[in-house]
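Enquirer: Sequence and predicted model, in that order:
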Amino acid sequence: MIQEVKNTEVVSEPFELKHWIYNELVDLNVADTTAQYLNMLGLLLGLLIIVFIVDFLIRKILLQAFTKFAEVSKSNFDDLLVKNKVPRNVAHIIPLLIAIEFVPDIFSDFPDFEIMVEKGFKVFAIILTLWVVRSLLNTVKDFLKTLPSLKDKPVDSYIQVFMIFAWVAGIMSAIAILTGIPFLTFLTGLGAASAVIILVFKDTILGFVASIQVSINDMVRIGDWITFEKFGADGDVIEITLATVKVQNWDKTITTIPTYALISESFKNWRGMTSSDGRRIKRSLSIKMESVKYLNSEEVDKLKKIHLIEAYLNARQKDINTFNTNNKVNKEVSLNGRNLTNIGVFRKYVQEYIENHSAINKDMTIMVRQLAPSSQGLPIEIYAFSSDKRWVNYEYIMADIFDHVIAATPYFDLEIFELPSGSNFDIKH
């Protein structure tokens, strides 16, 4: 393992820096083998000191140069390069090349050590290259996120895909160097292990395919409000990566969803609502059916005092009276002929009230309709869109509407259905 270097041969050779310590020690009658080890250690220590000094100086120079350039530059790309430590990582390249260059001289008497150290430095060179690539990709990612056209795109997923390929190539190269197998031969041998690789990276592959489909089909963007009941998610998307989608719920908790679940499961994206001209109000109240009745003339006249439906009642009552007179309808029985009902007039009132409400978008659908009767009464549903889509304001508008509608029902001799409670029963002790 150790090549013996004879005293007579070294003395007869011209001066060489790599054997300078060895020659000095031999002149001091130090044993030959000991002198060789001390010579190697001395040269190695000297190289480490030089490499450290060069690395320090280059790092200082690059950092100062990039920092000054970033201060005068209008683009923020150079600021992001400094933030992601690109100059710092690049500065390590020259010291590493110096170390690799001088390894053969330091370990000239120890060829086995030389091979191991060279492999170690080459593996470190691969790792350093991956650091530089990662820093550059993170810089590109941060820069792309500042662009308005890409702000809501899953940039993280794309960067992670490139980084995965880089790490796979780096790991395979490192293994090829350590084993001494040519890279192409090593790569060919991996074909047999492809099934295992696919199994190990199953989630990554699924996430990669899903992120591409999500992006191409524009299913989810950063900032979208989504509801995913299976995972308990209801809030804004704050991050889309290769493997996961992070949703900040309204209670400020974070829910993590597998990216591939977005294409394999059903979820609701509220983007259509937020990008539209209004937010939908769709809520009903149930009327007790026994309170529904025909209106007589006195009751109709009383309801004419309500401004929103005065013109409607005058026109309808005129049409109904004309019809009943022309057809000689016997009005001794209210069921005969045409009549107004309290729930029909109430529905018209609510329609007029919604159409005149200042917070309702008049250019979108406005409808007050009956739903199918049930054991809990006759539902009257309000279907409209508020102009203000902000959650707090939207809830206020909807509550304001139903406050008024609920309070208006007694004016039409209608009752709202509710399940009986203890106060509804006359309990005798």
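Expert: That came through, no problem.

Enquirer: drop to CA atoms for contacts and neighbour counts, all remaining ones
Expert: Will do.

Enquirer: Which parts of the stretch 301-429 of the chain are helices?
Expert: 307-326, 342-355, 391-408 (DSSP state H, counting those that start in this stretch).

Enquirer: Could you export the ones you listed as TSV, including distance to Lys288 and mean neighbour count?
Expert: Converted to TSV, those look like this (distance: least, CA to CA, whole Å; neighbours: other CA atoms under 10 Å):
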stretch	distance to Lys288	mean neighbour count
helix 307-326	23	14
helix 342-355	10	20
helix 391-408	13	14
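
Enquirer: Pasting the second one now:
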Amino acid sequence: MTAWITAILIGWKLNEKTSVSIAGAVIFILIFLTAFLAYLIAERLLLKALKVIVVQSKTKWDDILLEHHVFERMVLIIPALVIYVFAPMSVYGQAWLHKLAVCFLVFALLQTFDKFLNAANEMYKKSEAAKTRPLKGLLQVLKITAYAIGLIIIVSLIMDRSPTIILGGVGAASAVLLLIFKDTLLGFVASIQLTENDMVRLDDWIEMPVHGADGAVTDISLHTVKVENWDKSVTTIPTYAMVSESFKNWRSMQEMGGRRIKRAVNIDITSVQFCTKEKLEKYREIQYISEYLSQKTEELQEYNQKHVKSSNRVNGRHLTNLGIFRIYLEKYLRNHPHIHQKMTRLVRQLEPTEHGIPIELYVFTNTTDWNAYEAIQADIFDHILAVIPEFDLRIFQNPTGHDLAKLYITDIRTESQ
């Protein structure tokens, strides 16, 4: 091929040296164009046809392979093979084309192996054994080993040396390299782990109290991760610390579209009591619980008639103002326009303490905007604090100066009488 192109160029009155150079360049271009064309055909035709077959098949493992882009990485093998096969066409650059093709082939195989391990881990996670014996750590070791071997092979091809010689040289120099470039190597490995596990991205809101970080990530480099805190200060964290230490990332909260409210009000225990008929009639006027009270009252009356023989209120089942208040809060949150109804929504009674009975709200707002979240949370608890007396309950609060002054005035008036 090269000789034929050279002969044509010489026939066009070009000198032999120029003709040979142009012929070599043309061959290079043709080989790479052929490889690119083969890649396009494989991606546009073979890969699409394979996707159709996978979607129509009843098995699940091929769907997982497709979801983790295993077939897309396998397509990269085709242009590498094309370059290797057509390399003999280039008389003068044949050796370099062979090296380039093998290096690209190793890279494609590593990428395919990487994605295949991800898919294998996904398939394994669906089994019962995965609950007690996770494989993610082992698969990460396999990935690191595979990439290390692939890097040695590529370097040995470029330097035209045996892989064993390269490996021996690396072993001899590793002690010096680890001593001199300790922080760089730790940062490099940490960067790979952060990227591979998608642990942190730019603009993520993270909290790392050990380093005083609470804000948005503004920069991720080899050695440091910069966080702009909400008070506009900047915290610099070593990259390897992001892997070796724990931190909280709020990204999933922002992606889910809901932010949690977890706050309790303490009810004075002495204000909890059984409901009389008068109280029940009063509570029935509250729209959210009127239907519930009617159904529950009938249920309890029927139960007590069958199982209770004494008129003492201790016997049998009876409604309490605290229980009705809790049901009211559930109905109130279910009808609140700013509460995310598809996420967890709980109103729970916690263990009584010296500060009363905590009634905790565990819900999510339907927005993650900080200002809106705080406004919604404040609005909900404003309402709760205002509505508690309507259920004949009291908020627990330690005595204040106002309470003591009021008590003192009452005592003085009592003595004067």
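Expert: Ah, there it is. Predicted model only: the values in this text are computed from it and were never measured.

Enquirer: Let me see the TM-score of these two.
Expert: Once superposed, the chains reach a TM-score of 0.55 (TM-score structural alignment, normalised by the length of the second structure), with 241 aligned residues with a CA RMSD of 2.0 Å.

Enquirer: which stretch among the helices of the stretch 301-429 of the first structure comes nearest Ala193 of the first structure?
Expert: helix 391-408 (53.1 Å; CA to CA).

Enquirer: corresponding residues in the second structure for that closest one?
Expert: Under TM-score structural alignment, helix 391-408 of the first structure corresponds to residues 370-387 of the second structure.

Enquirer: now that stretch, how far from the centre of its chain.
Expert: Chain-centre distance of stretch 370-387 of the second structure: 28 Å, with CA atoms, centre = their mean, to the nearest Å.

Enquirer: Would you mind getting the average deviation of that stretch from the first structure?
Expert: Superposed on the first structure, stretch 370-387 of the second structure shows a mean distance to its aligned partners of 0.7 Å (mean CA distance after the TM-score superposition for the first structure).

Enquirer: What lines up with Pro95 of the first structure in the second structure?
Expert: Pro95 of the first structure maps onto nothing in the second structure, by TM-score structural alignment.

Enquirer: quick check: stretch 222-230 of the first structure aligns to which part of the second structure?
Expert: Using TM-score structural alignment, stretch 222-230 of the first structure lines up with residues 202-210 of the second structure.

Enquirer: That should have said stretch 41-58 of the first structure, apologies.
Expert: Counting by TM-score structural alignment, stretch 41-58 of the first structure corresponds to no residue in the second structure.

Enquirer: Same question for that stretch: list its buried residues.
Expert: Gly42, Leu43, Leu44, Leu47, Val51, Val54, Asp55, Ile58 (16 or more other CA atoms under 10 Å).

Enquirer: Also stretch 244-259 of the second structure?
Expert: Using 16+ other CA under 10 Å as the burial criterion, the residues of stretch 244-259 of the second structure that qualify are Phe247, Asn249, Trp250, Gly258, Arg259.

Enquirer: any chance you could map the strands in the stretch 201-350 of the first structure?
Expert: 225-228, 233-240, 244-249, 254-258, 268-269, 279-287 (DSSP state E, counting those that start in this stretch).

Enquirer: how about those strands in TSV, adding distance to Met367 of the first structure?
Expert: Below are the strands of the stretch 201-350 of the first structure laid out as TSV (distance: least, CA to CA, whole Å):
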stretch	distance to Met367 of the first structure
strand 225-228	26
strand 233-240	28
strand 244-249	32
strand 254-258	37
strand 268-269	24
strand 279-287	10
